[in-house]
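# attaching a predicted model along with its sequence, questions to come.
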Amino acid sequence: MVTIDEFLVGEIVSATLVCIVACLFIRSFLRNLSRKLPPGPRGWPIIGALPLLGTMPHVTLAKMAKRYGPVMYLKMGTCDMVVASTPDAARAFLKTLDMNFSNRPPNAGATHMAYNAQDMVFADYGPRWKLLRKLSSLHMLGRKALDEWTDVRAAELGHMLRAMHESSRQGQPVVVPEMLTYAMANMIGQVILSRRVFVTKGSESNEFKDMVVELMTSGGYFNIGDFVPSIAWMDLQGIEGGMKRLHKKFDALLTRMIEEHMATAHEREGKPDFLDILMTNCQENNTGSETLNSTNVKALLLNLFTAGTDTSSSVIEWALAEMLKNPSIFRRAHEEMDRVIGRQRRLRESDLPRLPYLRAICKESFRKHPSTPLNLPRVSAEPCLVNGYYIPGNTRLSVNIWAIGRDPDVWEDPLEFVPERFLLEKHAKVDAHGGSFELMPFGAGRRVCAGARMGVVMVEYILGTLVHSFEWGLPNGVDELNMDETFGLALQKSVPLSALVSPRLLPSAYA
C-alpha cells in the first residue's frame, strides 16, 4: 500500500522530470532559433545548389536574391555558401565582420594556377600575404609608386596611339582588347622588368591576351571538385586539366622573364626595378616569416600581369561600347576635353581632376560592368550572426558586386548607362576604391584588390586618352553592338569590341 508521502514524492519527481524536459526543449528551440540560416533555394542531393547557377552565376544569384533577400544561403556540395547582394549586406560582411572573413577558401584555381596559393590574391591572411602586399604597394601600386611611373604610362600609351593612328590611315578597324592588352602589359613590364614585354603588337601579344582571358574565365568557374572534394580527382568538367595546361604556359613565360632579367642585373646597378626588389626579399629555403621564395615571386608576377591587364581593359572596353551606343556621351565628353585640354596636345594624367564628366563615365562603367562581377570568395573563420541569421564557421562568402551595381533601391534606372548620375550630389562622393559599398568593383576591406588605385588611374587615363584622341564609329556593315557578357573572374564582352577610329587632334599629338 502506497502511503501519502510516497505519492507526493512520486508526483514531485514526475513534475521535476517534466520541467527538466521542458527546459531542455526550450533551450534547444532557442538555440536552433538563434542558429537560423539565411533563406535560400533548395539544392539537389549531394551537389546542392551547383546546378542551379547556370553559365551566368552573377545573374542567377541576383534573381535569387530578389526572392530570398540580401543575405542568401546555398548548400554547395558539402560546403556552406552565403551571398550578399546589397550594399548594407556587403558592409556587414566586409566591414563589420571583415577580420572573420579575411581568408580565401581552397579552390582549384589557387592550387593549379596560383602556385598552390603562394601568390597575393589567394594566400592566407598572414605574414607572407602582408609582405607581398607591402612590397607591391610601396614599389608599384601605391600613390607614390604610381606617380613615379607616370612617364612610363604616357610613353606606352603613345605607342598604342601610333598603332591606332596607323590603323585609321589604312581604314582598318581597331580590335580594342588587343590594343589594350598590348599597351597595359608593356606598362606593367616596364615597372616590373625595366623593359617592354611586347616590342610590337602582333601574334605574341594576342596569344598573351588569350591566355589571360582563359585564366580569368576558368578561374571564375564553379568547379564541382571545389565543393565536393571527394570527387575532385575525377575533374568532371575538365576544368582542372585546363588549368594545369594553362599554368605550364604561364610558368614557362614567367621563368623566361625572370632568367632574362637576372642576366641583365648589372645594367640596373643603383636603379632597381620591382623584380629586383622582390629578388632582394627572396631567400630560397629560408623559413623566416618575412622572406619570400622564387615561387612567391612568380605567383605575384602572375597576379600583376593578369589582373593588371584584364580587369582594367575589360572596363575600358565596356565603356567604349556603351559610348558607341550613346553618341551623346561621346559628344559631351569631347566638349569637356576640348574646353579643358584643346586639340593641340594629348591628355595628361594631371588633366584628370579637371574632367569630372570623364570620371563620371568611368564610375558608371565600374557600376554597370564591374571588373569582377562576384568578388573573389572569402571564408569565415568562426560562426557569426548577420542580419539575425546564423552563419556557420568555414562558410564561403560571395558578394554579388554586379547585383549591387544594378540595385534599383540604390540606383535610379540601373540598367541604363547614365554617367550624369555621378555628377549629382547624391552620388558625387561615391568612390571606386573600396570605401563605398554601393560601388566596389575592386572589393572592400582587408582583401580589397591591392591594385584598386592603379586600376582607377589606368581606366581614367587610358579611356580619357582614347576618347580625346579619336572619333569612334562602328565598322562598316555593323549596325548594332553585341553587348552580351561572358562570366569569369573578370566580366568579358562575349564579342570583342572592334571599331573604326579617326584622329581629332593635331598630327604632332600622335608623334
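Perfect, I can see it now. Numbers count the residues shown, from 1 in each chain.

# CA atoms for contacts and neighbours, from now on please.
Noted.

# now I239: how far from M56?
As defined by CA to CA, to the nearest Å, I239 lies at a distance of 16 Å from M56.

# the more surrounded of the two?
Shown here are I239 and M56; by other CA atoms under 10 Å, I239 has more neighbours (18 against 13).

# strands of the stretch 1-150 of the chain, start to end?
For the stretch 1-150 of the chain, the strands defined by DSSP state E, counting those that start in this stretch occupy 71-76, 79-84.

# export the ones you listed to CSV and append columns for distance to G445.
Below are the strands of the stretch 1-150 of the chain laid out as CSV (distance: least, CA to CA, whole Å):
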stretch, distance to G445
strand 71-76, 18
strand 79-84, 14
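
# out of those strands, which comes closest to N303?
strand 79-84 (25.0 Å; CA to CA).

# ok, for the most centrally placed residue in the chain, nearest residue in space, not its chain neighbours?
The centre of the chain sits closest to T372, judged by CA atoms, centre = their mean, with a distance of 3.6 Å. Setting aside the residues directly before and after it, T372 is nearest to A490 in space (CA to CA, 6 or more residues apart in numbering), at 4.7 Å.

# distance of the one you found from G109?
Taking CA to CA as the measure, A490 falls 14 Å from G109.

# can you check F122 too?
F122 is 9 Å from G109, by CA to CA.

# sorry, back to before: isn't the residue nearest to T372 right up against S371?
Yes: in this structure, A490 is within contact of S371 by CA atoms under 8 Å, at 5.1 Å.

# need the overlap of contacts for the two.
Listed as contacting both A490 and S371 by CA atoms under 8 Å, 6 or more residues apart in numbering are 311, 314.

# can you put the strands of the stretch 1-150 of the chain in a markdown table and add mean neighbour count?
A markdown table is the format used below for those (neighbours: other CA atoms under 10 Å):
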| stretch | mean neighbour count |
| --- | --- |
| strand 71-76 | 23 |
| strand 79-84 | 23 |
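
# give me the neighbour count for V199.
12.

# same check, this time on H433
Neighbour count for H433, taken as other CA under 10 Å: 22.

# now do the closest residue to it other than its chain neighbours against H261, distance only.
Nearest residue to H433, sequence neighbours excluded (CA to CA, 6+ apart): A452, at 5.6 Å. Plainly put, A452 is 27 Å away from H261 if you go by CA to CA.

# next up, a second structure to put side by side with the first:
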Amino acid sequence: MSSNIYDTWWQQALTNKYELACASLVIMVMTLAISWYKKTTTSSLAPLPPGPKGLPIVGYFPFLGPNLHHKFAKLANHYGPIFKIYLGSKLHVVVNSVELAKVVTGEQDENFANRDPHIAGLATSYNASDVAWAPNNANRRHLRKILVHEVLSNANLEASNSYRQHEVRKTVKYVYDNINTAVDINEISFSTVLNVLTKIVWGKGLAKGSKYINLSNDIRKVVSGVVEIAEGLNISDFFPSLARFDLQGVKKKMEGQMKQFDRIFEKTIEERISRAEVRGKVEGKKDLLEILLELKDQKTGPSITMTQLKALVVDIFLGGTDATSAMVEWAMAEILRNKNVIKKVQDELAEIVGFDNIVEESHLPKLKYLDAVFKETFRLHPPLPFLLPRAPNQTCVVDGFSVPKGSTIFLNVWAIQRDPKYWDNPSEFIPERFLNNERLEKWDYSGTNPKFFPFGSGRRRCPGIPLGEKMMMHILASLMHSFEWSLPTGEEIDLSDKFGIAMKKKKPLVVIPSQRLTNKNLYM
C-alpha cells in the first residue's frame, strides 16, 4: 500500500516539474539555513563591518604601503571606527575608536583575549609556549605570574637596581669617551638595556674559563638577528595555505636563530647546575635562570617545562630591548627638535639631580616633566601601532557588526592616540598635556584609560611596564643630564617612521655629545 502511495506521489511530481523544482529549492534553502544557524551564534546575524574592496585571492595587499599604521588611519577616516580588510585569504578587523577599544579590551575582553600568532612569533615563542603569544589559558596565566613575581615585583626591581645603575654609568662613560663624535642613540640604548637584562637573567654571566665568556655579545647577535628577520611582512602569514612552503624563508631563518639561542641555553644551564651542586643552594642571590630551573625541577606546587622556561626568557629579551631602545630614541628626537622642551628637561634635571651629581633611580619619580615627555612620546609613537593582534574565541558583535571567530583583530592605538576628538592639536608634541590635572584623568601605562594605552589593556596588557619605564627614564635622564647634544653639520631631525617589530625612526638619530658637567669624575 505504502509503495503505491509513493509511486503515485512521484508520478504526480514528475508531471509538474515546476512545483517539484520549487519544492526542492525551498527544502535546500531551509536545510542550508538551519545548518548555518546551528553553526553560528546569534551574533553572526549581524553584518560584517564596512571596508575597502580588494582583488580576488590577494585581497587589499596591492594597495598597502610600507607603513600600515598610516594606511589604516586613512581607511578609518573613510570607513569609520571599525572596518574590515582582507589581506590575502585572511579577514582582519581594525578597531579605531576609544569607545570600541573599551568594548574589545573591557566589556568583551575575555572573548578577545586570544592571540593570532604570526610565523615569526611562533618560532621565537617555541610554538606559543610563552606569555606574549600563548592562548589565554591557565598555562599563560601561570607563566605571567612567574614573570611578574620573579622579575617585575617591586622587591625584585629594587634588587636589580645595581645592574641598571652600573650599565647606565657604563653608557655615560662610553659616550664621554666619544665626546665630539657622532653616536647612534638607538644603538647605545639597545646595548644598555640588553646588558641589564642579561644580568637579570644570568647574573654576572658564566664562570671564568667558560667557553661563553662574553654572554652579552652572544645574546645580542641572536636578538638582533630575530629583530631583523621579523621586520618585514611575511606572505605566509596572510596565505596560510602557502605557509608550508616558507616562500620568504622566515621560518627557516628564525629557527636558525633559535638554535643559536638553544646552544647558549644548554651551556648556561649546564653551568648553573654544576654551580648549584658545588655551592649548594644557599650562597648568594640567585639569578632568574637559577630560579626558573628550581621551578622546573619542583615536584609539588607550580612548575614549568624547559620549553616554557626558554620561551619566558626569550620574551624578556625581545620584549625589553627593541621597543625600549626605540622609545629612548624617539623621546630624544622630540626633545632635541624643540628648544623649549630641551630647556624644561634640563632645568628639571638641574633642580632634582644637581650639577654635582649623577642621575640615580631615586631621582626618577621626581622628574615629572621628563615623565610627561615620555608619555607624549608614547602617544605619538607607540612602539606597536596595533599592539599584538587578537583573535576572538567566538563570533562577537562590536558596534552592531559581526566579528567572526578566526578573524584577526587590530587595535589601532596609533590612530586612537591621535584622535582630534580627544586630543587638542593631536599631531603636535606637547608634554604639558600630561601635566594638566583639570580633567582628573589617570595618565599612566596601566591601560585603564582607553584614550592612552600604548602597552595594551585588559588581560593581554604588557607585563614588563615597570622595568621598561625605569630603564627608559634612567637612560634618557642620564644622557640629557650629562651631555649637551648637537646634530652633525647640515643634518636635521627627521621624524619619519618605519613599520616593524617595533615602530622605529626611519632615519636613526645620530648626534654629537659635548660635556655638560664640570666635574669629570662624574663621567667615570
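Received the coordinates, thanks. Quantities reported herein were computed from a predicted structural model and do not represent experimental measurements.

# for the equivalent of the residue nearest to T372 of structure 1 over in structure 2, what are its contacts?
Structural alignment (TM-score structural alignment) places A490 of structure 1 against A502 in structure 2. Residues in contact with A502 of structure 2 (CA under 8 Å, 6+ apart) are 322-323, 326, 383-384.

# out of those residues, which is nearest to I235 of structure 2?
Distances from I235 of structure 2 to the contacts of A502 of structure 2, taken by CA to CA, are shortest for L384, at 19.8 Å.

# shouldn't the closest one be within a strand?
No: counting by DSSP: H, G, I helix; E, B strand; the rest coil, L384 of structure 2 is not part of a strand but coil.

# show me what contacts the corresponding residue of structure 1 for it?
Aligned counterpart of L384 of structure 2 in structure 1: T372 (TM-score structural alignment). T372 of structure 1 makes contacts with 311, 401-402, 441-442, 488-491, as judged by CA under 8 Å, 6+ apart.

# pick the one among these closest to G464 of structure 1.
Comparing the contacts of T372 of structure 1 against G464 of structure 1 with CA to CA places T311 closest, at 16.9 Å.

# could you check the distance from the match of L384 of structure 2 over to G488 of structure 1?
For T372 of structure 1, the distance to G488 of structure 1 - CA to CA - is 8 Å.

# likewise R196 of structure 1?
28 Å.

# more crowded one of these two?
Neighbours were counted for R196 of structure 1 and for G488 using other CA under 10 Å; G488 has more, 25 against 18.

# ok, that one touching F222?
No: under the criterion of CA under 8 Å, G488 of structure 1 makes no contact with F222, lying 9.7 Å away.

# check which helix or strand covers the aligned residue in structure 2 for M323 of structure 1.
Matched by TM-score structural alignment, M323 of structure 1 corresponds to I335 in structure 2. I335 of structure 2 is part of helix 306-336, with elements assigned from DSSP states H and E.

# average offset of the helix or strand just after that helix relative to structure 1?
Note on helix 306-336 of structure 2: by DSSP H and E, the next helix or strand toward the C-terminus is helix 339-352. In the superposition with structure 1, the average deviation recorded for helix 339-352 of structure 2 is 1.4 Å (mean CA distance after the TM-score superposition for structure 1).

# which elements pack onto helix 339-352 of structure 2?
Helix 339-352 of structure 2 sits against helix 306-336, helix 368-380, helix 465-482, with contacts defined as 3 or more CA pairs under 8 Å, 6 or more residues apart in numbering; DSSP states H and E.

# for the second one, the distance to its chain's centre please.
In terms of CA atoms, centre = their mean, to the nearest Å, the centre of helix 368-380 of structure 2 is found 18 Å from the chain centre.

# helices or strands up against that helix?
Using 3+ CA pairs under 8 Å, 6+ apart, helix 368-380 of structure 2 sits against helix 306-336, helix 339-352, helix 465-482.

# could you dump these into CSV and include mean neighbour count and distance to T192 of structure 2?
Output for these, formatted as CSV (neighbours: other CA atoms under 10 Å; distance: least, CA to CA, whole Å):
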stretch, mean neighbour count, distance to T192 of structure 2
helix 306-336, 21, 9
helix 339-352, 16, 21
helix 465-482, 20, 8
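
# neighbours of the residue mapped onto H149 of structure 2 from structure 1, just the number please.
Correspondence of H149 of structure 2 to structure 1, assessed by TM-score structural alignment: L138. Other residues lying near L138 of structure 1 total 14 when counted by other CA under 10 Å.

# check contacts around L138 of structure 1.
Neighbouring residues of L138 of structure 1 by CA under 8 Å, 6+ apart: 144-145.

# change it to 6 Å
By CA atoms under 6 Å, 6 or more residues apart in numbering, L138 of structure 1 lies in contact with nothing.

# pull up the gap between the aligned partner of E360 of structure 2 in structure 1 and G455 of structure 1, please.
Residue pairing (TM-score structural alignment): E360 of structure 2 is matched to R348 of structure 1. According to CA to CA, R348 of structure 1 stands 17 Å off from G455 of structure 1.

# perfect, that will be all.
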